[in-house]
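S.K.: okay, sequence plus prediction incoming.
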Amino acid sequence: MTPTVDAGGPATDIRRADPTGGEPDPRASAQTTRIHSVEGVEVGPRRRVRSARLDDRFNVLGAAAAGIAVAVLLFGWFTPLSGGVGWVLVAFVAFLGFYALLVSLSSDWQEVKDRVMAVLLTSAGVILFGSLVFVVAFTITRGQEALPHLNFFTQSMELAGPLDGLDLGGIAHAILGTLMQITMALIVTVPLGIVTALFLNEVGGPFARFVRTISDAMTALPSIVAGLFVYSAIIVLITHQRSGFAASMAITVMMLPIVIRASDIVLRLVPGNLREAAYALGSTRWRTVWHVVLPTARPGLATAVILGTARGIGETSPVLLTSGVTAVVNLNPFEGPMISLPLQVFDFVKSPEPTMIARGFGAAAVLLLLVLALFYIARVIGGRGPGQLSRRQQLRVVAASARDHQRITVRSARGRAAGPPESSSPLASPPAASSPSASAQKETSS
């Protein structure tokens, strides 16, 4: 049985042909493969990179079992080594080797590389996701003693001491302080960061290169340096006291380079033909930025704000230098100390009392939930790209289209009922004087 190839198109079928030269066997149609050609050059069948066959799953399971067995033999029988990270590393390396060997038995070298790389990327994602789940689960588990108490969210530590139980005192003052500080920081950071990114992309020039260099250098700025800068510039010279405003300015210094850098990268990804199309229609530069560039980059800009918020809401050292520590609720950010959740966690866990440590882990769990809530809100605001409508917006568009269709139908029906005017009738005959035959008859009679 020899395969016959029809090279008449970009993608042709290979079927098993009869050795006598007859028609292809129809029973072999299930074994048909596809060959893709570019300008008549056959490049072979398409490799399956994303999908996984049944033998691929068996290869993964067999390689995992072999890797675990090798690690057990090395650490249990052959060498008196202790387990832990070394055991996991040896098992993973052995798993990769066995998996590459099993895939090579039925595939070419290119597919072996594809499968091994897919396993490496999948393993990295599983490790990162597992680490996140471990941190969240550990924090919530350690703080489960304090979280069920309602007073933990509604009271402050004004009347509670280190020896009091969990039924007295809470972190209401720290939650309010965190929300007020991060809100003031976002009010300054979001417009300033996005406008700076627009300046770097839409205006450019030597000064723009200097600003980009400074913002990139500030990305690696230690948080303690930002706290010292705000302490020297605002507290020592202007306010002469720690306050929530000073803490928000320190958080702004940490958030601003992150927002600028991420927004700069997002605005670079906006296709240039969108700007050219707007200019071709007569739009100005800033009208193009407002109606074309910013709506197109809205999901990416929301991600930039999320990254900046995640950096600023968890800062401890600049807040420790600028906000101060207090156990009461302070709603005035310009006067008196105002504590935040990260600083409250630090203040709780340094105590040797078990109840204070439980409060610390409970405050850390609340901080994690608060960050997740802010991320969700930002994703809802900027998660849809240009042209993507929500369910409610789609229903509004359908309803508007139905109303337009009904209005047009009613107008058409009224027009047909009234009838066309005589002067505008396309079937009206032309005047007799304009007819050539009538003119000839008049000349003959005369």
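M.R.: That came in fine, so what should we check first? Quick caveat: nothing in here was measured; it's all calculated off a predicted structure. Numbering: from 1, shown residues only.
S.K.: every contact and neighbour count from this point should use C-alpha atoms.
M.R.: Fine.
S.K.: which stretches in the stretch 251-400 of the chain count as helices?
M.R.: 272-280, 285-288, 294-296, 298-313, 317-322, 341-349, 354-382, 391-418 (DSSP state H, counting those that start in this stretch).
S.K.: nearest to Thr154, out of these?
M.R.: In terms of CA to CA, the element of the helices of the stretch 251-400 of the chain nearest to Thr154 is helix 354-382, at 12.7 Å.
S.K.: okay, now the one to match up with it:
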Amino acid sequence: MSVTTDRPAPSAPAPLSQLPPGSGLRRFKNRTATVVLTGAMVLAMIPLFLIIFEVVNRGIGVVNLEFFTETEPPPRRDGGGYVAGFVGTLYIMALAILMSIPFGIATAVYVVEYGPNRLASSIRFFTDVMTGIPSIFVGLFVYGLLVIGWGGLGFGTFVGAVAIGVMMLPIVTRSAEEMLRLVPDEMRNASYGLGARKWQTIMRTVLPAAAPGLTTGSMLAIARGIGETAPLMLTAFGSGLIVTSFQGEPQGSVPLQLYRGAAQPFEAGIDRAWGAALCLFALVLLFTIAARWIGSRASIQK
């Protein structure tokens, strides 16, 4: 003898027009929170827009072809440019990129693919600590280690690039680690199933899949490093002339020339500093927008 029980049919969801009791209070709280957060965002953006307006207003009249092709004249004289700073910044950033980005991505690969272990945990801990270290401490570290220590390399391009590379390294490592963790394990298992070794899986499957995210993190690190001033004051030291030597001679950079130009009492030098600030702002904005665009394109393709 079988006993059958009739299960009640699932009730249809109530229409949205029939709001349950208390929904009016919830809607009021939601709207209030939305208004408060929107107002807070607007208040936070007001100083940003004021800074942008002031920089553009003061610097747009200085930036021209001469500004990128001529060296800085005496502080009292009008005209001239920061070509030495642009060349030095390009030189330092090229070396810093070669030092930090490959090493940072390799470190993230070890932490994600060969961890977890004590070494990977230690790397993650020190990376988090390095992210919050003030840039002047990095400059002091490189100054004590390379400029006046270990044979006394002196000021120059190489030690400046080391300082900027140290600033960029934790950003590259942490962003690369997060991007590598987003690669599905199914892709790794499929590669192993086809007979690939671990290093082949990493090089041919994991890294290509995470390439857009790795590019985004690297560009954000470049945007951070290109505007640093404090580490270069203690390592590159600065120069108003174009310097091509690798090490042993003070190297110029746009942030250093901007800092020293803004400290001058002469109007011409201050105007050039505003032009340099506008150029740095444009470069950082360009790298940030490009990084966001690459990240959004990667999300759309997925």
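M.R.: Sure thing, it's come through. Not measured: the values here are computed from a predicted model.
S.K.: do you know the score for how well these two fit?
M.R.: In this superposition the chains share a TM-score of 0.85, using TM-score structural alignment, normalised by the length of structure 2; 288 aligned residues with a CA RMSD of 2.7 Å.
S.K.: that older thread, ok, which of the helices of the stretch 251-400 of structure 1 comes nearest Leu150 of structure 1?
M.R.: Nearest to Leu150 of structure 1, of all the helices of the stretch 251-400 of structure 1, is helix 354-382, at 12.1 Å by CA to CA.
S.K.: and Ile136 of structure 2, what pairs with it in structure 1?
M.R.: Under the alignment defined by TM-score structural alignment, Ile136 of structure 2 is paired with Ile224 of structure 1.
S.K.: ok, that match touching Val319?
M.R.: No - contact criterion CA atoms under 8 Å: Ile224 of structure 1 and Val319 do not qualify, at 9.2 Å.
S.K.: these two: which is more packed in?
M.R.: For Ile224 of structure 1 versus Val319, neighbours defined as other CA atoms under 10 Å are more numerous around Val319 (32 against 16).
S.K.: my read: that one touches Ala247, true?
M.R.: Yes - Val319 of structure 1 is within contact range of Ala247, at 5.2 Å (criterion: CA under 8 Å).
S.K.: identify the single longest helix in structure 2, thanks.
M.R.: For structure 2, the helix with the greatest residue count under DSSP state H is helix 23-59.
S.K.: what's the match for Val112 of structure 1 in structure 2?
M.R.: Match for Val112 of structure 1 (TM-score structural alignment): Phe28.
S.K.: follow-up on the earlier one: what residues are up against the match of Ile136 of structure 2?
M.R.: 317-318 (CA atoms under 8 Å, 6 or more residues apart in numbering).
S.K.: can you tell me how far it is from Met255 of structure 1?
M.R.: 14 Å (CA to CA, to the nearest Å).
S.K.: how about Pro386 of structure 1?
M.R.: Counting by CA to CA, the gap from Pro386 of structure 1 to Met255 of structure 1 is 26 Å.
S.K.: now swap in Val380 of structure 1 and tell me
M.R.: Distance from Val380 of structure 1 to Met255 of structure 1, by CA to CA: 21 Å.
S.K.: and what of Trp286 of structure 1?
M.R.: 26 Å.
S.K.: tell me which of those two has more neighbours.
M.R.: Met255 (28 against 11).
S.K.: aligned to the more buried one, what sits in structure 2?
M.R.: Using TM-score structural alignment, Met255 of structure 1 lines up with Met168 in structure 2.
S.K.: pretty sure that match sits against Gly227.
M.R.: No - with contact defined as CA under 8 Å, Met168 of structure 2 does not count as touching Gly227 (11.5 Å).
S.K.: coming back round to it: buried residues in the longest helix of structure 2, which are they?
M.R.: Neighbour-count burial for helix 23-59 of structure 2 flags 55-56, 58-59 (criterion: 16 or more other CA atoms under 10 Å).
S.K.: now those residues in TSV, with distance to Ala96 of structure 2?
M.R.: Output for those, formatted as TSV (distance: CA to CA, whole Å):
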residue	distance to Ala96 of structure 2
Val55	27
Val56	29
Arg58	31
Gly59	28
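S.K.: ok, and the closest non-adjacent residue to Ile260 of structure 1?
M.R.: Gly193 (4.7 Å; CA to CA, 6 or more residues apart in numbering).
S.K.: how close does Leu241 of structure 2 sit to Val63 of structure 2?
M.R.: 19 Å.
S.K.: err, Leu180 of structure 2, not the other one
M.R.: 41 Å.
S.K.: neighbour count for those two, which is higher?
M.R.: Between Leu180 of structure 2 and Val63, counted using other CA under 10 Å, the more crowded position is Leu180 (24 against 18).
S.K.: how near is the more buried one to Val129 of structure 2?
M.R.: Counting by CA to CA, the gap from Leu180 of structure 2 to Val129 of structure 2 is 21 Å.
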